[in-house]
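Asks: please work out how this folds:
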Amino acid sequence: KGGFSKIEENRKIKLLSPLTAEFVPDQWSDDDVQDLNGRELMPYYAAVREAVEQYADDLLTYYDGSEEIRGKLAGILPTVEVHDGKLCGCAVITFRQDLSERQWNSVMEYITGQYSDGWGEGFEQRDIEVDGGVLNVHFWQPERFEMVPIAEECGEAVKPARPPMELVGHDGNIFAIMGRAAKLLRENGQNAESLEMRRRVTHCDNYYKALGIISEYVETELSVPRDLSHDPAHIRKEKKRGGEER
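Replies: Presented below is the predicted three-dimensional model:
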């Protein structure tokens, strides 16, 4: 009596990836075809989004991997989204249960395959009519392709608190520290943050910078309090201290 059962709602993660395209003018020769990147695709946002929505299909329909992973997922829908002034590919993943790091990697590999040889291969052959010509848009590129996870909050848009983790006592292996932090984030319901943190750390070339990145996601001895992280005086102080250390 007096208690209640919490109904778990499906949650979502967006995986952003680069978009490229060829613009073929109405009157053209081979020299007139233009290669466009995500920033140059911005004027064609509406046309590209409409084309994707018309061709969109739930990619989970074709998933033939682990039944355990499939059971945790509710849908994988391709779309496009503007991020940092660029038009990006976006896979919206709806999931029922948390996935492990290995399982998320498996899902990203599957989507990459769909972009390169499945759904994306069919989409890039569609002519998207725009002013002055047509576009052929690519969700996959052979170079510099990566997926960046961002969270899409469902229900209350309250960001969970950073889970606490002490650095003292760890053996100094950055990958072990990163793995523990990723596990804590997943247990805290922050799957997108876990993936993003791992991506940033693995691309970092400095042990202490890596610790700083980890400390943005979990509460460590190095973490900046959230109420100070955007304070101008604190930022100036940190920049000054960084200059003195160099």
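Asks: use CA for all of it now, contacts and neighbours both
Replies: OK.
Asks: got the residue ranges for the strands in the chain?
Replies: Remark: strands assigned in the chain by DSSP state E are 11-18, 20-25, 34-36, 73-83, 86-95, 128-130, 133-138, 148-152.
Asks: among the ones you listed, which is nearest Y110?
Replies: strand 73-83 (10.6 Å; CA to CA).
Asks: please provide the structure for the following sequence as well, for comparison with the first:
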Amino acid sequence: MTERIPLSIDRQASRAVRDVVLATAASLPMSFLAVSGRGEAVAVDGRGDWSERARVAVDEGARGVLVVAPGVAGAGSAARLADAGVPIVLDAPWRHAVLLTRMAPDFRATRSHRTMLEARTTVALPSELADAVADLAFSARALLGSTLSSRRTPIVSERQVITVWTPSPGFLVRLSATVSPEPPGRAWFRLIGERQTVTLELPSPGSGDSGIGELITADGTTSAPSVFESSHRAALVRLERAMSGDVVSTDVIDYLSATADDAAID
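Replies: Take a look at the predicted model:
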């Protein structure tokens, strides 16, 4: 049997983050062992200066770092983590959802000249708008498999933030976050192409509900198989695979390239 990876939680993490990490690790009993001392893997809170806390964890010997719900305000020194020499996985909403990974090839095949990817989500408070748009950008980058660029000045109000990117001539990416009374945390992605449309609905990060992925063509609608796994769990699985050398995590570079301008949103 493969030896379990000792996983510790940074002492500055909130109770909510601690509960998420412990519950998620418990769902992977063959992979991780929660410990009170310094573990080989360390989970840090994404609130505040998470990039500095991740750097400290690496300096103290961590072989892998999980950042739970990273915010744009704390990414100031994240560039130094890009060459940290150990895998750093950002457990941002939807980014590591299994269904997002499975639907990505359909989004990339549908993308063409004169098409637009639309992505939206809702939040409970105005203070959450900037991070929500950043999370959408991070996930949109993963769906498209390319960087976002040529960002227009965002539309910003007390209840909504909209950003529009032009990664290539004729192709647009429109991201929006809105304060709403409906349950927050779900995300919707849609790309209408010349011959087909692909849609993706993902649940909130802590939910084990299955998302909905559909490819719509002239021949009918093909639905992706249901996946009942939270994105928190998917992110921790990603960290395990990165620590074992099965995959390479480029989360820090991808997050910075997708959200650098968003840090200026009030």
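Asks: any idea what the TM-score is?
Replies: TM-score of the superposed chains, computed with TM-score structural alignment, normalised by the length of the first structure, equals 0.28; 118 aligned residues with a CA RMSD of 6.1 Å.
Asks: hmm, back to that, and R236 of the first structure, which of the strands of the first structure is closest to it?
Replies: Of the strands of the first structure, nearest to R236 of the first structure by CA to CA is strand 73-83, at 27.5 Å.
Asks: could you check the angle strand 11-18 makes with the closest one?
Replies: With axes from the mean of the first three to the mean of the last three CA atoms, to 10 degrees as the basis, strand 73-83 of the first structure and strand 11-18 are set at 50 degrees to each other.
Asks: show me where the stretch 51-200 of the second structure has its helices.
Replies: 98-110, 129-144 (DSSP state H, counting those that start in this stretch).
Asks: any chance of these in CSV, plus distance to I212 of the second structure and mean neighbour count?
Replies: Shown next, in CSV, are the helices of the stretch 51-200 of the second structure (distance: least, CA to CA, whole Å; neighbours: other CA atoms under 10 Å):
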stretch, distance to I212 of the second structure, mean neighbour count
helix 98-110, 8, 19
helix 129-144, 15, 25
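Asks: redo those as JSON lines? Include distance to V179 of the second structure.
Replies: Shown next, in JSON lines, are these (distance: least, CA to CA, whole Å):
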{"stretch": "helix 98-110", "distance to V179 of the second structure": "24"}
{"stretch": "helix 129-144", "distance to V179 of the second structure": "8"}
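Asks: R53 of the second structure is nearest to which of those helices?
Replies: Of all the helices of the stretch 51-200 of the second structure, helix 129-144 sits nearest to R53 of the second structure, with 18.6 Å by CA to CA.
Asks: against which helices or strands is the closest one packed?
Replies: Other elements packing on helix 129-144 of the second structure under the criterion 3 or more CA pairs under 8 Å, 6 or more residues apart in numbering; DSSP states H and E are helix 98-110, strand 115-123, strand 160-168, strand 171-179, helix 251-259.
Asks: which of the ones you listed sits closest to V20 of the second structure?
Replies: helix 98-110 (18.2 Å).
Asks: quick one, what contacts V89 of the second structure?
Replies: 64-67, 235-236, 238-239, 249-252 (CA atoms under 8 Å, 6 or more residues apart in numbering).
Asks: quick one: which of those has the most company?
Replies: Scoring those on neighbours with other CA atoms under 10 Å, the highest-scoring entry is V65 at 28 neighbours.
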